[in-house]
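> below is the sequence, then the predicted model.
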Amino acid sequence: MHAFRTHTCAGLTRDNVGDTVRLSGWVHRIRDHGGILFVDLRDHYGMTQVLCDPDSPVFAQMEKVRSEWCIRIDGTVKARDEGLVNDKIPTGEIEVFVRDMEVLGAADELPLMVFGDQEYPEETRLKYRFLDLRRQQMQENMILRSNVVRSIRNRMWDKGFNEFQTPIITASSPEGARDFVVPSRLHPGRVYALPQAPQQFKQLLMVSGFDKYFQIAPCFRDEDPRADRSPTDFYQLDMEMSFVSQQDVFDTIQPVIGGLFEEFGGGKTVDTDWPLISYADAALMFGTDKPDLRNPIRMQRVSEHFRGSGFAIFANLLGKDGTEIRAIPAPKGGSRKFCDRMNKFAQEQGLPGMGYIFWREEEVPDEARYDSGHPLFQIWFSQLEELIDRAPETLSEEQRDFLARPLPKSIDEVPFNTPRYYAGAGPLAKNIGPERTEALRKELGLEVGDAAFFLGGKPSEFEAVAGRARTVIGDELGLTDQDRFAFAWIVDFPMYEKDDDGKIDFSHNPFSMPQGGMAALEGDPLEALGYQYDLACNGYELISGAIRNHRPEIMFKAFELAGYGKDEVEKRFGGMVKAFQYGAPPHGGCAAGIDRIVMLLAEEANIREVILFPMNQRAEDLMMGAPSEPVSGQLMELGLRVAPKD
């Protein structure tokens, strides 16, 4: 018999009844039923119920066993009574009567329980991650991750890509985040860097003639932590192709990512239509460059409805350069309570608030019912025509004849029992008047019971809050489809932006080809667009990529606009610049965040739930004690000393 097991804890069935077996695993749960001990024994594969009574020669030993002890048992497989069968587990038809046992590893008092769904502080979970990972949900998440990576490799190999490994120790590169630097012992005063991405190396592979490359690449960035981002390292599907256009990259990677979500998405709908949305349109309609298309709300500019209006705040704003008013439609949000709550949300986000209008049914007032020239009469009649247009087949002959005649003089002449209209409510509607309010309703496609929220000023000052408000509105009103994966390519990113000091800097990947080549860099840099693209899914960025700048003269010009002289470019990127002078092919690619993909597939809200050994919010490894203080010998070898703290 094997030293530890003849079967796994998921491997026994009714066919094994009467067999003598050996199992090893962890004590998941113990139940004492009147002197009979029932133990759920767990290993990586599943669970088996074992029992021990005073007739067993090891009963006294079994009484000492506690949760999470690692034990080995020998015993006889027995069939469970019909009424005690557990259909939820593969071994639910049998149990094992224990005849011998050995403690393989006793456990101290547990800092967190593996059995059950108790919540524990993140610090406890990360400090004792080896226990946390024993929990069923964590086991499932990590197996999902392994299966996703395996599927990615198979899909890329099937498409003719070759997997290569690029260096982990390299030179610093401006990828948009801080480097982790590694001091050199052999070259005192000089440092290596851990790669933020294999960017330069994969481009060099294209120059080397390999045509299609990928790897499951570790990347290192010294970033502030977020729920969807690790503060130190992460893994990505990194790929590059030669002689391709932007659309070629899309056509190559879409079946890979779409196939992953179909394979591991748990039956959720996976959109097959992945629209291309410009960065500018994404900012306008969604307030973000990673929109959640499951939410049907689309924001839009409505400045003209407020220019010269009675709402002085917006009217005065529009007199300043670069300002506009945007609307966030809120179908089904037409209550003052909800509108006030969203106004408070905007204030909590640092804005003065959000204007709002909500629509409700009201009686046409007497002064308008008998005056076809009255604005409310005309609004009412226009809304009546709108309702009729939606269901013309329901009209009677009398009603059809009526619609062919000129505008009536009073409501009493109308053969429709509907003397009510959609009236805008709220302070904003009162200030701008019924005509403007009705024009807004029509433009936004809203009805009774709906609302709209309004933000004004320079877009850079309110756009992000508007995007978050759109998300909250969609979630709270039940508009966002939770059973769907919706993808969109965000394209036409600006090459440059101004930093906080007003300096021109790269807004995205610095190695991207500008649209229009050199000519695009001769004018205003802030108007230059790059062949850069992101893939958004359900509000997260999954992929970032670009068609690369493989022309040295264009590359020098692009970096010059961002403040990098030719000498500095050659110093920092000498290998790539030199390579481009020896017949570089046009090439492009992208990188997909594996951690974030698995987070979405596992339906987790925090990326740490799908990483084996993550850092905490302060970028600390509580289990291993990193970062640690260097010992004096290490510092001496590297020619370093630690500056005293202020």
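Everything's here; your move. Quick caveat, the model's predicted, so the values are computed rather than measured. Numbering: from 1, shown residues only.

> from here on, just use CA atoms for contacts and neighbour counts.
Will do.

> pull the distance from the lengthiest helix in the chain to the chain's centre.
For the chain, the helix with the greatest residue count under DSSP state H is helix 136-158. With Cα atoms, centre = their mean, to the nearest Å as the basis, helix 136-158 stands 18 Å off its chain's centre.

> A further structure is provided below for comparison with the first:
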Amino acid sequence: MHAYRSHTCAALTAANVGETVRLSGWVHRVRDHGGVLFIDLRDHYGITQVLCDGDSPAFADLEKVRSEWCIRIDGTVKARAADLVNPKLPTGEIEVYVRELEVLGASEELPLMVFGDQEYPEETRLRYRYLDLRREKMQANMTLRSDVVASMRKRMWDREFREYQTPIITASSPEGARDFLVPSRLHPGKFYALPQAPQQFKQLMMVSGFDKYFQIAPCFRDEDPRADRSPTDFYQLDLEMSFVTQQDVFDTIQPVLQGVFEEFGGGRKVDTDWEQISYKDAAKWYGTDKPDLRNPIKMQDCSEHFRGSGFAIFASLLENEGTEVRAIPAPTGGSRKFCDRMNKFAQAEGLPGMGYIFWRKQSADSIAQERGITVKDVNALIKSGEIVLGNEAAGPLAKNIGPERTEAIRQQLGLDVGDAAFFLGGKPKAFESVAGRARTVIGDELGLTDTNRFAFAWIVDFPIYEADEETGKIDFEHNPFSMPQGGMDALNGNPLDVLGYQYDLACNGYELVSGAIRNHRPEIMFKAFEIAGYGKDEVEKRFGGMVNAFQFGAPPHGGCAAGIDRIVMLLADTANIREVIMFPMNQRAEDLMMSAPSEPMTDQLMELGLRLIPQD
């Protein structure tokens, strides 16, 4: 028999009854039933119930074991009584009577329990990650991650891509985040960098004629942490293709990701029609370039209804160039109580509040006030049929702008009795993000968001440039290596009108994919950087390897990268990316388990020719 096990803890069934077996694993739970010990023995594959009584030579030793001891047992497989069968376990029809025990690894008192669903502070979970990872949910998350990566690889190979590896130690290259620098021992005073992405190398592969590339690529960025972003490193499905258009890239990656979500989405609906939305429209309709389309709310420009109206705040604001008033429809949100809650949300976001209108059935009181008659007279007219109750708009805004304007707003937004609308005004860039968060809250609170669905949308037509509001200086707003739509001709016009062949894929409010058709023409690249104030010499100095390669017959090419951590996070139905990373950093970019970052040894610094400057 094998030194540690003849079967895993998920393998035994009624067909094994009577066999002598050997199992190894961790003590998941101990139950003492007065002279009979029951232990749930767990390994990576499952759980088997083992038992022992005073007749077993192993009984005295088995009484000493505690939760999370690692043990080996030899015993006989027995059938459970019919009323004791556990249908939830693959091994639920049997149990193993223990005749021999070996303790492979005793455990001290546990800082966190593996059995059960107790909640522990994240700092504790990360400090003792090896224990946290023993928990059923974490085992499932990491298995899911592995299976997703394997599925991605197979799907890419099936689409005639080959996997190639790119360097981990390279030159510093600005990709929109801070580099992790690595000092060179052989070249004192010089530094390598960990790659923020394989961007330049995969483009150079296309110049080298490889046509189709993919990689499950590690990327390193010194970023501020968020719940959906690691502060140090992450993995992405990285791909690049030659002789392709933007649509070719979409048609390549969609079946790969759609298939992964269908395979691992747990039965949730996976949209197959991936809408293409311009960056401008995404900001206008959803307040973000990563909209959650499970939420049906679409914001609209309602400026005309407030221009010259009795609501002075919006009316005067609209006299300024570049301002507008945007409405957030709220179907079924037509109550003062809900409107007040949303007003508090706006105040928590740093705004004075949000204007709102809600629509309700007309009341006899409001008609009496409008006509200057008594409520009794109104009720009589209603009874006689001379007055038919319609709907009316309520709220401070409605009183200020009057019934004709509120009715026009209602019709534009397609709202009815029992619905509401919220309003924000100013320069769109100043309020869009708050409006987007308000849209999310409204959709969630009113139950409008379909949580049993994966909804995808390509965000396209990103502007390449932006102007500083104070200085007017033109700089890159998005990826500087994207091919401008219209090529060189586009760069000879107004820079703020130039759009790039750049695209993101949004799913359920998260950015999953980012990519572009690359600017492979040196003369167009130099011109693009010149507009943003970067001379030819600086471009050649910073991106010399790629620029030089483009002088030798570079093909049109493009690609994208899909964030694996974020994809698995969605599939695992968690909002915290650390739940799907084996050994993540905490919110302060610290590894509490391995005590990183740590202070270097003096001889290490001397070898590298470095000296630390004391921090106050």
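Thanks, I have the structure now. Here the structure is a predicted model, which is why all the values come from computation and not from measurement.

> overlay the chains and give the TM-score.
Aligned and superposed, the two chains score 0.96 in TM-score terms (TM-score structural alignment, normalised by the length of structure 2); 607 aligned residues with a Cα RMSD of 1.7 Å.

> if we can go back for a sec, tell me which strands and helices the longest helix of structure 1 is in contact with?
The helices and strands touching helix 136-158 of structure 1, judged by 3 or more Cα pairs under 8 Å, 6 or more residues apart in numbering; DSSP states H and E, are helix 246-264, helix 594-601.

> in the longest one, what counts as buried?
Of the residues in helix 246-264 of structure 1, those buried under the neighbour-count criterion (16 or more other Cα atoms under 10 Å) are 246, 249, 250, 253, 256, 257, 258, 259, 260, 261, 262, 264.

> for residue 320 of structure 1, find the nearest of the helices and strands packed on helix 136-158 of structure 1.
Among those, the nearest to residue 320 of structure 1 by Cα to Cα is helix 246-264 (38.5 Å).

> just checking, what packs against that closest one?
Where contact means 3+ Cα pairs under 8 Å, 6+ apart, helix 246-264 of structure 1 is packed against helix 136-158, strand 269-270, strand 587-593.

> now that helix on structure 2. Mean distance?
Following the fit onto structure 2, the mean deviation recorded for helix 246-264 of structure 1 is 0.5 Å by mean Cα distance after the TM-score superposition for structure 1.

> was I right about residue 423 of structure 2 contacting residue 346?
No. Using Cα atoms under 8 Å, residue 423 of structure 2 is not in contact with residue 346; the gap is 10.7 Å.

> spit out the residues that contact the two alike.
residue 354 (Cα atoms under 8 Å, 6 or more residues apart in numbering).

> all helices of the stretch 301-450 of structure 1, in order?
Under the criterion DSSP state H, counting those that start in this stretch, the stretch 301-450 of structure 1 contains helices at 312-317, 336-348, 366-369, 375-390, 397-403, 427-444.

> same deal with the stretch 401-550 of structure 2?
428-445, 487-491, 522-531, 536-542, 544-549.

> export those to CSV and tack on distance to residue 333 of structure 2?
Output for those, formatted as CSV (distance: least, Cα to Cα, whole Å):
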stretch, distance to residue 333 of structure 2
helix 428-445, 8
helix 487-491, 45
helix 522-531, 48
helix 536-542, 54
helix 544-549, 54
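
> looking at those helices, which is nearest to residue 410 of structure 2?
Nearest of the helices of the stretch 401-550 of structure 2 to residue 410 of structure 2, taken as Cα to Cα: helix 428-445 at 17.5 Å.

> so what touches that closest one?
Contacts of helix 428-445 of structure 2 (Cα under 8 Å, 6+ apart): 283-284, 286-288, 295-297, 323-324, 328, 330, 342, 345-346, 349, 424-425, 449.

> just the buried members of these?
Neighbour counting with 16+ other Cα under 10 Å marks 283-284, 286-288, 295-297, 323-324, 328, 330, 342, 345-346, 424-425, 449 as buried within the contacts of helix 428-445 of structure 2.

> okay, and which of those map to strands?
324, 328, 330, 424, 425 (DSSP state E).

> return the member of those residues nearest to residue 550 of structure 2.
Nearest to residue 550 of structure 2 among those is residue 324, at 44.2 Å by Cα to Cα.

> tell me the contacts of that closest one?
Contact analysis of residue 324 of structure 2 by Cα under 8 Å, 6+ apart lists 301, 302, 303, 317, 318, 425, 426, 427, 428.

> most neighbours of all those residues, which one?
Greatest neighbour count in the contacts of residue 324 of structure 2, by other Cα atoms under 10 Å, goes to residue 425: 24 neighbours.
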